[in-house]
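[1] Pasting the sequence and the predicted model now:
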Amino acid sequence: MSGNHNHHEHSGDSLVKAARNALVEAGEQWTEMRADVFGALAERERPASAYDLAESVSSLRGKRVAPNSVYRILDLFVRTNLARRVESANAYVANSHPGCQHDCIFLICDSCGQAVHIDDDKLTGALIAAARNAGFADVRPVVELRGICAQCS
């Protein structure tokens, strides 16, 4: 593993298309409900909870959508690399490069809640190596750093 990871960042319709393709390639169906949840997640500038997304999708569909249904879809999205879970906030962000497998590092602002995603395969590779040296297998680093973003400082 070397340096930072290069990949194409998607947004808007390109992101939705990349997400749909990645989900189908993973052997899953891109249903209307999954599309609605992904769309609601992708349009957010900050990490969103399942409850936030259930409200958005309920408004879009004109009928109540249960947060449990959204949680199941979000779990699928995390498993298939369409979304990332921000553990410390119990919230989710759309992965802007769903076809690309790697580990992410989140920088989270304690003031405004913004989560910036950065890639550093050298750093996450060192964490994986340390875990393997300690006898762990199938390691996926979850790295979150908290502080104050440039806009808030």
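    It's in.
[2] switch to C-alpha atoms for all contacts and neighbour counts from now on
    Noted.
[3] number of nearby residues for His8?
    Neighbourhood size, His8 [other CA atoms under 10 Å]: 10.
[4] this is the comparison structure:
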Amino acid sequence: MAAHHHHHEHHGADLTRAAQTTLEKSGEQWTVMRERVFEALAGFDKPASAYDIAEAVSKLEGRRVAANSVYRILDLFVGANLARRVESANAYVANAHPDCLHDCIFLVCDACGQTTHIDDDAITKTVRAAARGAGFSPERPVIEVRGKCADCD
């Protein structure tokens, strides 16, 4: 039996407030630029690259925002659990439940790029235990399952 964790997923302004609260609890400031980057990230329906986000924020700001600045903010967001990095795509998704920490399991559609994040603590606990058994200290397990989503299958 899978150990799925049920939690409240935030959306829209509620998601932005949850992200702000989580970031501030970690001791970081919620700046205007961080809010713009988070809202741009949350506005994508698929994983977004730092360049995609920089372009969206640049349009909103009416000035060029460098991807390097966005990368720094995204790194902060990943560390604070506000965003997740889809490793194989070098792209990011907003974490719909930033107040709850889990290892990532991503289902990535090779046809359309849609990425679904699921939590299954039993699977990730087993992965961590296997890593420790091999003499490895797991820091940030990310599991990606590539295939086709129901819409593309």
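    Perfect, thanks for sending it. This is a predicted model, so every value here is computed, not measured.
[5] Show me where the first structure has its helices.
    For the first structure, the helices defined by DSSP state H occupy 12-25, 32-42, 50-61, 67-79, 121-133.
[6] so how far is the fourth one from its chain's centroid?
    The one in question is helix 67-79 of the first structure. 11 Å (CA atoms, centre = their mean, to the nearest Å).
[7] what does stretch 29-36 of the first structure give?
    17 Å.
[8] Give me the residues contacting it.
    Residues from elsewhere that reach stretch 29-36 of the first structure (CA atoms under 8 Å, 6 or more residues apart in numbering): Val16, Arg20, Leu23, Val24, Val57, Ile73.
[9] redo that, cut-off 7 Å
    Stretch 29-36 of the first structure has contacts (CA atoms under 7 Å, 6 or more residues apart in numbering) with Arg20, Leu23, Val24, Val57, Ile73.
[10] Only the buried subset of the residues you listed, as a PyMOL command please.
    Remark: buried members of these, expressed as a PyMOL selection using 16 or more other CA atoms under 10 Å:
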select buried, resi 20+23+57+73
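[11] between the helices of the first structure, which one is nearest to Ala115 of the first structure?
    helix 32-42 (13.4 Å; CA to CA).
[12] that older thread, farthest-apart pair in the contacts of stretch 29-36 of the first structure, please.
    Among the contacts of stretch 29-36 of the first structure, Val24 and Val57 lie farthest apart (CA to CA), at 21.6 Å.
[13] still on that earlier bit, now the contacts of stretch 29-36 of the first structure as JSON lines including distance to Asp121 of the first structure?
    What follows is the contacts of stretch 29-36 of the first structure, written out as JSON lines (distance: CA to CA, whole Å):
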{"residue": "Arg20", "distance to Asp121 of the first structure": "26"}
{"residue": "Leu23", "distance to Asp121 of the first structure": "24"}
{"residue": "Val24", "distance to Asp121 of the first structure": "26"}
{"residue": "Val57", "distance to Asp121 of the first structure": "35"}
{"residue": "Ile73", "distance to Asp121 of the first structure": "28"}
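[14] List just the nearest of the contacts of stretch 29-36 of the first structure to Gly39 of the first structure.
    Out of the contacts of stretch 29-36 of the first structure, the member with the shortest distance to Gly39 of the first structure (by CA to CA) is Val57, at 8.9 Å.
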